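> make a model of this:
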Amino acid sequence: MTTGLSTAVELATFCPVDADEHWIEPLNDGTHVLIRPLQEEDREREFQFIKHLSAGSRRLRFLGTFSEADAPLMDRMMDLDYENRMAYVALVHRDGQLLEIGVSRYASTPGAGRCECAITVADEWQRRGLGTLLGGHLIDAARRNGFKTMTSTDLASNYGMHCLARNLGFTSRYPSDGYSEIIHELDLGK
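Below you'll find the predicted structure:
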């Protein structure tokens, strides 16, 4: 039987992400952001981030509508092992607080070496290059963790994600059953 302490030590030893891994990078407008792995201490920030997305941005991110993130959703969003389920958060200082302005994440999917990703940027921070930065770090982590293919399924009307996916090197196609969604796919071996 494993105790909680030894499990924590095993996870800390196993975790492929350097605890100090972070980047301070400029956006297209010169604003600097902190990008680092999402951590449990970010739970309330992640909740506030989702809560303050416009209804349209929430619909594009979650492929549907809801009024507020509930506890089960937050538990799923924060369930990371930094190998099969990874997330990076982008933060800025505002009024003496760290504010989440974007997040990128992937999770392994059935099929050898496959993961599905999502990138979300707060409405007021879009079109400044943040999605590209978050996507680049996510792609690097997926490669480092041995994934061969990264995909994203989005609403066909999500033109912002379509442009971002193309800029990150993804190819795009419609699923065989219609045109309401689009599948972006990236070969991580390249």
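> when you work out contacts or count neighbours from here on, use the C-alpha atoms and nothing else.
Fine.
> neighbouring contacts of the lengthiest helix in the chain?
With residue count as the measure and DSSP state H as the assignment, the chain has helix 130-144 as its longest helix. Taking CA atoms under 8 Å, 6 or more residues apart in numbering as the criterion, the residues outside helix 130-144 that touch it are 27, 35, 83, 86-90, 102-106, 115, 119-121, 150, 164, 167-168, 188-189.
> I have a second one here; can you model it like the first so I can compare?
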Amino acid sequence: MNATNTSAVPETPNRTYPRWIETLRDRTKILIRPITANDRDAEKAFIEGLSDEARHYRFLGQVKSPSDSLLRQVTQLDYVHQVAFAAVVNDHLHERIVGVSRFSTDASGRNCECAVTVTDAWQHKGLGTVLMRHLIAVARSLGIERMVSIDDAQNVQMRELASYLGFSCRADPDDPTQVIHELAIRPEG
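Just a heads-up that it's a prediction; the model follows:
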């Protein structure tokens, strides 16, 4: 991976955010950067631009158009308990989000729930892997010990990505239509 800034996560939302330029499998270069409150409209367009299947897999239900409350939740982050990265491309002088990865921690700060979503046109290029690797690295730098993702059992792409990244998989005991992917995060060193 080609990192343009090696710092993990800003200590406060006002610090300079890390940004990475990554080369995908098809040799496309893409910018990965933290999501900020300024991304509200871009995040709305991203969610609305997802296929019905991708929206279903991401939200485990139908979200056609995100509410103001949801948009605040996904763009106004503290970067201590919540972290989110956007993969962006320039689209007529504006950045367009084509992929997102995020996590939020539990009260202990040792466990987090994560998610990754990539638009249909950008799938099969390694973008989900790149987004998740940055997310895992940041979780590790924050001392998070366990990362989980709760997914639709039919989501084959997430199952393959999770397996590739070393997540274990088990049935959700509370919902047979879902699976839980889990990754033990080992400290660097």
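> just give me the match in the first structure for His134 of the second structure.
In the first structure, the residue paired with His134 of the second structure according to TM-score structural alignment is His137.
> tell me how far the residue nearest the centre of the second structure lies from Arg19 of the second structure.
The geometric centre of the second structure, computed from its C-alpha atoms, lies nearest to Ser101 (CA atoms, centre = their mean), at 0.7 Å. With distances taken as CA to CA, to the nearest Å, Ser101 of the second structure is found 14 Å from Arg19 of the second structure.
> about what we covered before: within the helices and strands, which one has the residue nearest to the centre of the second structure?
In this assignment (DSSP states H and E), Ser101 of the second structure forms part of strand 94-105.
> what span of the first structure lines up against that strand?
Residue correspondence for strand 94-105 of the second structure in the first structure, counting by TM-score structural alignment: residues 97-108.
> just the helices in the second structure please.
In order along the chain, the second structure carries the following helices (DSSP H): 40-49, 52-59, 68-75, 127-141, 156-164.
> just give the closest residue to Glu21 of the first structure, not the sequence neighbours.
Here the nearest residue to Glu21 of the first structure in space, its sequence neighbours aside, is Arg36; by CA to CA, 6 or more residues apart in numbering that works out to 6.2 Å.
> what does the one you found correspond to in the second structure?
Under the alignment (TM-score structural alignment), Arg36 of the first structure pairs with Arg33 in the second structure.
> my guess is that match meets Pro10, correct?
No. When contacts are counted by CA atoms under 8 Å, Arg33 of the second structure is not listed as touching Pro10 (11.7 Å).
> so what sits against both of the two?
Where contact means CA under 8 Å, 6+ apart, the residues bridging Arg33 of the second structure and Pro10 through contact with each are 17-18.
> among these two, which residue is more densely surrounded?
Ranked by neighbour count (other CA atoms under 10 Å), Arg33 of the second structure and Pro10 place Arg33 first, with 19 against 15.
> and the more buried one, what is it in contact with?
For Arg33 of the second structure, the residues meeting the contact criterion (CA under 8 Å, 6+ apart) are 17-20, 85-88.
> so how far is Asp175 of the second structure from it?
When CA to CA is the yardstick, Arg33 of the second structure and Asp175 of the second structure sit 34 Å from each other.
> mean per-residue distance, the longest helix of the first structure versus the second structure.
On the superposed models, the aligned residues of the second structure are on average 0.4 Å from helix 130-144 of the first structure, with distances taken as mean CA distance after the TM-score superposition for the first structure.
> tell me how far that helix lies from the chain's centre.
Relative to its parent chain, helix 130-144 of the first structure has a centroid offset of 9 Å by CA atoms, centre = their mean, to the nearest Å.
> angle of that helix against helix 159-167?
Angle of helix 130-144 of the first structure versus helix 159-167, following axes from the mean of the first three to the mean of the last three CA atoms, to 10 degrees, is 50 degrees.
> just give me the match in the first structure for Ala42 of the second structure.
Using TM-score structural alignment, the partner of Ala42 of the second structure in the first structure is Arg45.
> what of Val156 of the second structure?
Match for Val156 of the second structure (TM-score structural alignment): Tyr159.
> for Lys125 of the second structure, same thing?
Aligned against the first structure by TM-score structural alignment, Lys125 of the second structure finds its counterpart in Arg128.
> again with Gln76 of the second structure
Taking TM-score structural alignment as the criterion, the aligned counterpart of Gln76 of the second structure in the first structure is Asp79.
> that match contacts Pro72, doesn't it?
No. The pair formed by Asp79 of the first structure and Pro72 falls short of the contact definition of CA under 8 Å, at 10.5 Å.
> the two - which one has more neighbours?
When neighbours are counted by other CA under 10 Å, Asp79 of the first structure and Pro72 differ, and Asp79 comes out ahead with 14 against 9.
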